[in-house]
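Trainee: Sequence below, structure please.
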Amino acid sequence: MFTRTSLLALVVLLNVSHVRGESKNCDPKKDSGCNKFIRPFYPHECWAAYPGGPNCTRQGSARMGGRGFDPTKSKSIRYIKHGQFFLQYADNSNLKGYEATDIVQFGDFYTVTKFGGITTCNSPDFQRVNGILGFGLPQQMPMELPGMPSPQLPLPLLFDLTDPRVKDNAKNHMLRKRAFSFFSTDDQAEIQLGGVDPESIIGKMHLTTTIQPNDYAVPVHSIKFGDVELLQFSNPNLKVPIGCQGDECHPPFLAGILDSGTSCLVLPDAPVPGMLSNKPFTQWKHMIGGNTKAPKKHDTFHVNIAGTVYDIPFSDWYITQGSDSDQSCVQRMPGGMPMVLVGDVLFRRYVVMFDLSTFPGPVTIGIGKRNPNYKLATKHETISKITAHKQPAQVNHESTQYFVNVSIGTPRQKMPVIFDTGSSVFGVFSKCMSENVAADIGLPGIQCDFGQASEKTLLDRKDILDPVHLKEKRKAQLKSLGERSQELRAGGPKALLQTGEQSSRSESSMLVPVAFVGVAMLAVMLVKFRS
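Mentor: Below you'll find the model as predicted:
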């Protein structure tokens, strides 16, 4: 889960729906939602992509494919002038790099879109990660900073893949409906592009709409543990006037964020004047005997979302990993925020559809019980399916990461990235452009933790396709020839004579094989004539 309260230098994203941005004063032993990792991360220690290996280098396995992105190998990349990618989180971890456009392919679909090339990071949260593919909502209310240009937020990849103005051609193969569905199993997940496959659910899919413009937030009216209500509203008879009139208005609710980057059910734990009168997480913890690793009660959670109750049984909210790793997947919401996070504990049992066809209007959310007999990646006429590989986060094992393959450039460079419904960011770890190119596009002195193209590498490499770097290579070749010419002139007649002697020796050495070839050809002709 990578989109926490986040800040871009040129593009500012504000999102408070995630757990990671907690005060450093909190105690990890007492608060499972607290940020445990405040030591800076240095890439040379370990920055391997999933599933990683003992050598800790950034390269994908044969299973997931790919390495970090190399912009010099794509002939379709275009750098954005002064396009600095800068994403900062509330705990001061950050990602920095450049912005560019290129052909990006996800599953069967591809288009030209903007992305961030991440060239440096300081956070251990991104170990074994090649990038982030956010399928969240565009940030419509960016925070402006004094003296900074007005933010121009790029649209997430899903929006560019479904742009109705773009027609299919060599650079574009478009997804016709701006909708997708998501669910997970114990070790995998599936993304259904274009809607939902009815075969993947049992019974009816219940529909509701989002209640916030920047998140997949739905109204949570009640959370019961067994038969005990955990959300004790100050005025349970209050009607909330959101999207309704008169008696049809909603009963009190908290916003529930549907987030693929969260493993657990995250409960608020602070009373809210005029809204919430109790501490839900503390109440639940008391009910289970105070020990989240060995709960005395194994009741089912009953979560009421927009009038429909969804069950989360003990087998889903308690994680059995063996020995001391067993734990309850129920967490405290940090910072006193009055909201609920619903993560993998829901996606394991239910298929969740996100229909953005009417955006910027409310998003239609559909939730249906997952069919246990459904086989992942089953062919469908109109729904395209992508399998994601699932694993706990490398550092914070209370969060979940789903890895999918995305391809960038011409020819395609495939790499595994994290799929995240709680983020709108699309960025991949990347090598830098050369110093001269960086200066030309307004990013001189860009920090390059993962390699940079130098003049020497440009001269030596034969796989450069990027037009900008090909131009730089030609300049480097001319510069090298000029330097060589100056060296020869500085050496005087003796140097020229030595060069001439070397050339003569080279030419004479060529005479032997040429003469041999001539004799051999003559012999063949004589044989043919005599026969």
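
Trainee: okay, CA-based contacts and neighbour counts for the rest of this
Mentor: OK.

Trainee: measure the residue most central in space within the chain to residue 455 for me?
Mentor: By CA atoms, centre = their mean, the chain has its centre lying nearest to residue 132, at 1.2 Å. Computed as CA to CA, to the nearest Å, the residue 132 to residue 455 distance reads 31 Å.

Trainee: what kind of secondary structure is residue 439 in?
Mentor: Using DSSP: H, G, I helix; E, B strand; the rest coil as the criterion, the local structure at residue 439 reads helix.

Trainee: now the other sequence, so there's something to compare against:
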Amino acid sequence: MTRFGCALDCNDASFDGVDGILGMGLPDAAIPGIPTPLIFALSSDRGGLEGANYINERVMHQRKFAFLSTAESGEIQLGGYDRASTNADMVYVPTTSTTEYSVNVQSLTFGGIELLNWRDQKHPNAIPAILDTGTTCLVIPDSYLGGRVTDKPFSKFQSIMTKGMSFYITIDGHLFEIPFQFWWQKINNAPCVMASPQGYDGVLLGDVVFQSLVVEFDLTKPHKPLVGIAPRNPLYAPVRPGTQDALKIPMIKRSAQGVYVEEPHAQKYRDGVDHVPVTMNRLRTQYFVNVSVGSPPQHFTVLVDTGSSTFAIFARLPPKQGNINVPRTEEVHSRGKRGRG
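Mentor: Now for the predicted structure:
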């Protein structure tokens, strides 16, 4: 159990049809006075951030979560990452900030051609790259980075862009591939590669990267967070919206016969990872999950955002409330029963 915010007003069109926001960001990015960031409220060790009123009935044993997406859906993995979802073990790198999930990028190549062609080859060079669920494409600078590179990276990409080629990005010395099928948007028949906004000489790693890689956010030490990265296993199927994950810890339930404890079906699930289904809009610009608040539960569809530390539900409905919906478990079950009838 934890507190959450009640949003009274919103003038951001990206929230049209959404019931609120599920911020998974770092605690230093939180606005003073808001409730404890949810990732801390859910964990057994809240890092000294909780107040006296926090009571947690279902805790994560590790203050970590992972994120991935596919062509159809996505998944949040709470409490760590599922090794079955990756083709290799995670490699961990430190973040360059305590307010955003930013890592160092030393190299970005396309078709074997370096886009970050550093003038000074004698000393280490890098630019920041923010892992952001609120970003769709691969966003790269279109400037000379204050004279540090010989060519504008985005302009150079445009001049050599060829279908079928992969990007390769070096993050803190580790090389990762972004295959063609993930950076090319079939719906628009165009590359999902954009120039960085003016004033930001860095990279934004959005949905293009979350389709290529599984990214784990390790907040065990909130002021020294780590980011884990591994290639995504293309054969791994995320849990579908409207379905339930396996029970990992004992759950207290109430029925007409009284209160009882439901145990996990297998011992291996006790300290396992919880899989939360994620859906997205048609243009892959937003991710959504269902949350339940109160007793009896009220169901809400909220926006997932690693750039925010706020968990808030609209107390007043936004102008276009209600046109976005993620299937709930009971809805899927009822549809299945109707289909069998």
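
Trainee: returning to what we had before: give me every residue that touches the residue nearest to the centre of the first structure.
Mentor: Going by CA atoms under 8 Å, 6 or more residues apart in numbering, residue 132 of the first structure touches 2, 417-420, 425-428.

Trainee: can you do 7 Å?
Mentor: Counting by CA atoms under 7 Å, 6 or more residues apart in numbering, residue 132 of the first structure makes contact with 417-419, 425-428.

Trainee: could these go into TSV alongside neighbour count, distance to residue 137 of the first structure and secondary structure?
Mentor: Converted to TSV, the contacts of residue 132 of the first structure look like this (neighbours: other CA atoms under 10 Å; distance: CA to CA, whole Å; DSSP: H, G, I helix; E, B strand; the rest coil):
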residue	neighbour count	distance to residue 137 of the first structure	secondary structure
417	28	18	strand
418	28	16	strand
419	28	13	strand
425	27	10	coil
426	23	12	strand
427	25	16	strand
428	25	19	strand
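
Trainee: In CSV: those residues, plus distance to residue 7 of the first structure.
Mentor: Conversion of the contacts of residue 132 of the first structure to CSV gives the following (distance: CA to CA, whole Å):
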residue, distance to residue 7 of the first structure
417, 21
418, 20
419, 20
425, 11
426, 14
427, 15
428, 17
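
Trainee: give me the stretch of the second structure that the host helix or strand of the residue nearest to the centre of the first structure matches.
Mentor: Element membership of residue 132 of the first structure [criterion: DSSP states H and E] is strand 131-134. On the second structure, the counterpart of strand 131-134 of the first structure by TM-score structural alignment is residues 20-23.

Trainee: Helices along the stretch 101-250 of the first structure, start to end?
Mentor: 157-161 (DSSP state H, counting those that start in this stretch).

Trainee: The stretch 101-250 of the second structure now?
Mentor: 153-160, 180-183, 207-212.

Trainee: Determine which stretch of those helices is the most buried.
Mentor: Greatest average neighbour count among these goes to helix 207-212 (a mean of 26), per mean count of other CA atoms under 10 Å.

Trainee: Quick one: list the elements packing against it.
Mentor: Counting contacts by 3 or more CA pairs under 7 Å, 6 or more residues apart in numbering; DSSP states H and E, helix 207-212 of the second structure is packed against strand 64-69, helix 180-183.

Trainee: try 6 Å this time
Mentor: strand 64-69 (3 or more CA pairs under 6 Å, 6 or more residues apart in numbering; DSSP states H and E).

Trainee: corresponding residue for residue 233 of the first structure in the second structure?
Mentor: Under the alignment (TM-score structural alignment), residue 233 of the first structure maps onto residue 118.

Trainee: Count the neighbours of that match for me.
Mentor: As a burial measure, residue 118 of the second structure scores 21 neighbours (other CA atoms under 10 Å).

Trainee: quick one: it from residue 168 of the second structure, how far?
Mentor: The separation that residue 118 of the second structure has from residue 168 of the second structure, given CA to CA, amounts to 16 Å.

Trainee: Over to residue 55 of the second structure?
Mentor: Distance from residue 55 of the second structure to residue 168 of the second structure, by CA to CA: 45 Å.

Trainee: go on, residue 61 of the second structure?
Mentor: Taken as CA to CA, the span from residue 61 of the second structure to residue 168 of the second structure is 34 Å.

Trainee: what do you get for residue 156 of the second structure?
Mentor: Taken as CA to CA, the span from residue 156 of the second structure to residue 168 of the second structure is 15 Å.

Trainee: So which bit of the first structure is the strand or helix carrying residue 275 of the second structure matched to?
Mentor: Assigned by DSSP H and E, residue 275 of the second structure belongs to strand 274-280. Aligned using TM-score structural alignment, strand 274-280 of the second structure spans residues 384-390 in the first structure.

Trainee: List of residues touching that stretch?
Mentor: 187-193, 377, 401-404 (CA atoms under 6 Å, 6 or more residues apart in numbering).

Trainee: Inside strands: which ones of those?
Mentor: Mapping the contacts of stretch 384-390 of the first structure onto strands (DSSP state E) picks out 188-193, 401-404.

Trainee: Tell me which two of the residues you listed sit farthest apart.
Mentor: Maximum pairwise distance among these (CA to CA): 19.1 Å, between 193 and 401.

Trainee: Distance check, the residue mapped onto residue 334 of the first structure from the second structure against residue 139 of the second structure.
Mentor: Per TM-score structural alignment, the equivalent position to residue 334 of the first structure in the second structure is residue 197. Residue 197 of the second structure sits 9 Å away from residue 139 of the second structure, taking CA to CA as the criterion.

Trainee: what about those two, which has more around it?
Mentor: residue 139 (22 against 14).

Trainee: so who does the more buried one touch?
Mentor: Counting by CA under 6 Å, 6+ apart, residue 139 of the second structure has contacts 193-196, 203-204.

Trainee: count of residues packed around residue 476 of the first structure?
Mentor: 17.

Trainee: Would you verify that it is located in a helix?
Mentor: Yes: Residue 476 of the first structure sits within a helix when classified using three-state DSSP.
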